[in-house]
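Novice: one predicted model, sequence on top.
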Amino acid sequence: MRTTDLSELAAFDAVARHRSFRRAGEERGVTASAISHAVSNLEARIGLRLLNRTTRSVSLTDAGAMLLSRLSPAFGDIGSAVDGLNQFRDTPFGKVRINAPNSIAPFVLGPVLGPLIKANPNLELEIIATDRLVDIVEDGFDAGIRLGESLRDGMTAVRIKPRLRFSVVGSPAYFEQHPIPRTPSELQGHVCIRNLYPSGVPYAWEFKHGGRTIEFNPSGPIATDDHELMVQAALAGTGLACVWENRAEREIADGRLVRCLEPWCAPEDWLHLYYPTRKYLSAGLRAVIQALRA
């Protein structure tokens, strides 16, 4: 097999993992047509069809599935061997792709990005922030960030900082017209900005105090999945917002928002950075973990 065939095998491996020529091209930094051409050349050379292609989907043939099962650990070994060269460099080298929820990414990654790159100038970070639930393997990420440890099998989770919590906030103008609630039950008489998952499904505000857990389903004229928009609506005096405390800390500090129900707002579960257990741990990802670890 010619040396150039290795790039064709790598192209097939990427398409097989992503089930997409476009995503495979994005991972390898080339066009989808270049990936398709490489895979077609490979199939012509070995005389077997490896992928079933339609206008909407890509799937593996039996031959393709067998080849992928042998290639995946082999490419893992190659990646590990290449990454092992980092011991001869002063700092880690290469790209690390991370997926993180948009609503918390600034608080988790923002404080560490500058020091991390300064300490590792050859490291390249690619961060995709979205509150949509993402399959990090299918979408080609090295790691993801998520609340709690509700992860599928085959994932390793590392606890990271900071530990976040929600806060209920309103503007001074709003509280001129409404009393500050002291318990969650008193929210019944208030206008609230409703929280939505990215799917559009609303979720309850959860409170904990003295061993009690209370869920409150807010009502009000505005519903959104964007915490920044919730803060802006609260600043305008529209109603109360339940947002990540970090997102409203400047407005709370300068008095533009007033925090309420503070004894009932307990810290959330710890954040975790997670990655496939069987994936070799690159020096770059190890540096990210070290910077984020709680």
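Specialist: Received, thanks.
Novice: every contact and neighbour count from this point should use C-alpha atoms.
Specialist: Fine.
Novice: sketch out the helices for the stretch 1-150 of the chain, chain order is fine.
Specialist: 5-18, 21-28, 32-46, 62-83, 105-108, 110-119 (DSSP state H, counting those that start in this stretch).
Novice: also this one, for the comparison:
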Amino acid sequence: MQRTDPYKGLYEFMAVAETLNFRQAAKRLGVSAPAVGKAIKLLERRLDIDLFHRTTRQVKLTDAGAILLARLSSATVEIHSAFESLSELRAQPSGNLRVCVHSIGLDDFTKPALVIFRQKYPDISLDVVVRDGAVDLLKGGFDLGIRIGELLVDLDMKAVKLFGPVSWCVVASPRYLEAFGVPTSPYELSDHRAIRFRPTSDADPYNWEFRNGAERLTISPPAPVVTNDQSLMLFLAEHDQGLAYTTQSRAREQLAAGVLVEVLCDFMPPDDSIFVHFHKSARRHQKVACFIDTLKDFGRQPKQGAQ
């Protein structure tokens, strides 16, 4: 009697579950979409349960599919760890490193550190994705994430401080302030125009955080303009379109040139820091450890004008 491979169809399942698209899954695996669909059908038949809801417009995980994906994601990390521990017997670190970086983390910190890392470890190739908003590192296939703050929602994830401080500010052009007045309190923002940042098209715009003594304030100012591009946000602020909430490192050149002016300085929240996030088992990988150590060493160096 021929034995059934218990892992048959799992690669196809993971690819479809992560992309929610049979064509994209097929492209990732290097096979045809019908072949992926057939593998999923055989897997569902073998398990005697549906793993996906399929319509002509979309693919969604069933409850059973979501449970299987969660269990397999953790198992996949351990399998990759086992294989990579073999390759790491080589003296020179190598392999591909996938990194997801928050756009703010690129300003004064990650960009120059990446150059140093590539010079030091030329056999490690980098796949760097700049993405704001919440990111599931495991589901996205990332080895590391670089973001503001150390908030963790998964007990299996770790965070290590890399850089800081990251100082926040509210800026506007002198002409805007001349026309609308200078706000003296966050509560006055309801009488102003804001240019607000939205990390993704389906996310809400970020609220503006302030501190009034021991009191934390969260303000959602009226915004005639919302964007997911920090550069555009500052460009519009320079051209008198409203107030923008950003970091001092982002606005440094405009502030130095006088085209933007800081307001509400006495109400800004405490400084943040940039952290690297990774699965607890990933630190065992030589390439991950080298990357973290390189960024930590760079973070200890004094940065001229960094905020």
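Specialist: Great, that's in hand. Every value quoted in this text rests on a predicted model; they were computed, and no experiment measured them.
Novice: and residue 223 of the first structure, which of the helices of the stretch 1-150 of the first structure is closest to it?
Specialist: helix 105-108 (21.4 Å; CA to CA).
Novice: what lines up with residue 271 of the first structure in the second structure?
Specialist: Correspondence of residue 271 of the first structure to the second structure, assessed by TM-score structural alignment: residue 274.
Novice: nearest residue to its match other than its sequence neighbours?
Specialist: Counting by CA to CA, 6 or more residues apart in numbering, residue 274 of the second structure lies nearest to residue 148, which is 4.6 Å off, once chain neighbours are set aside.
Novice: what's the separation between that neighbour and residue 162 of the second structure?
Specialist: Between residue 148 of the second structure and residue 162 of the second structure the distance is 10 Å, computed by CA to CA, to the nearest Å.
Novice: next: residue 76 of the second structure.
Specialist: In terms of CA to CA, residue 76 of the second structure sits 27 Å off from residue 162 of the second structure.
Novice: of these two, which one has the most company?
Specialist: residue 162 (24 against 13; other CA atoms under 10 Å).
Novice: so who does the aligned residue in the first structure for that one touch?
Specialist: Aligned by TM-score structural alignment, residue 162 of the second structure pairs with residue 160 of the first structure. Listed by CA atoms under 8 Å, 6 or more residues apart in numbering, the contact partners of residue 160 of the first structure are 270-273, 289, 292-294.
Novice: just the buried subset of these, please.
Specialist: Among these, those scoring as buried are 270-273, 289, 292 (criterion: 16 or more other CA atoms under 10 Å).
Novice: ok, the residue lying closest to residue 154 of the first structure once chain neighbours are set aside - contacts?
Specialist: Nearest residue to residue 154 of the first structure in three dimensions, chain neighbours excluded: residue 277, at 5.4 Å (CA to CA, 6+ apart). If you count contacts by CA under 8 Å, 6+ apart, residue 277 of the first structure has them with 154-156.
Novice: sorry, back to before: report all helices and strands that the helix or strand hosting the match of residue 271 of the first structure contacts.
Specialist: Residue 274 of the second structure is part of strand 272-279, with elements assigned from DSSP states H and E. Packing partners of strand 272-279 of the second structure (3 or more CA pairs under 8 Å, 6 or more residues apart in numbering; DSSP states H and E): strand 144-148, strand 157-166.
Novice: what's the most buried one of those?
Specialist: Neighbour counts (mean count of other CA atoms under 10 Å) averaged over each of these peak at strand 144-148, with a mean of 24.
Novice: pull the most distant pair out of the buried ones among the contacts of residue 160 of the first structure.
Specialist: Top of the distance list for these (CA to CA): 270 and 289, 14.7 Å.
Novice: gap between residue 42 of the first structure and residue 64 of the first structure?
Specialist: 11 Å.
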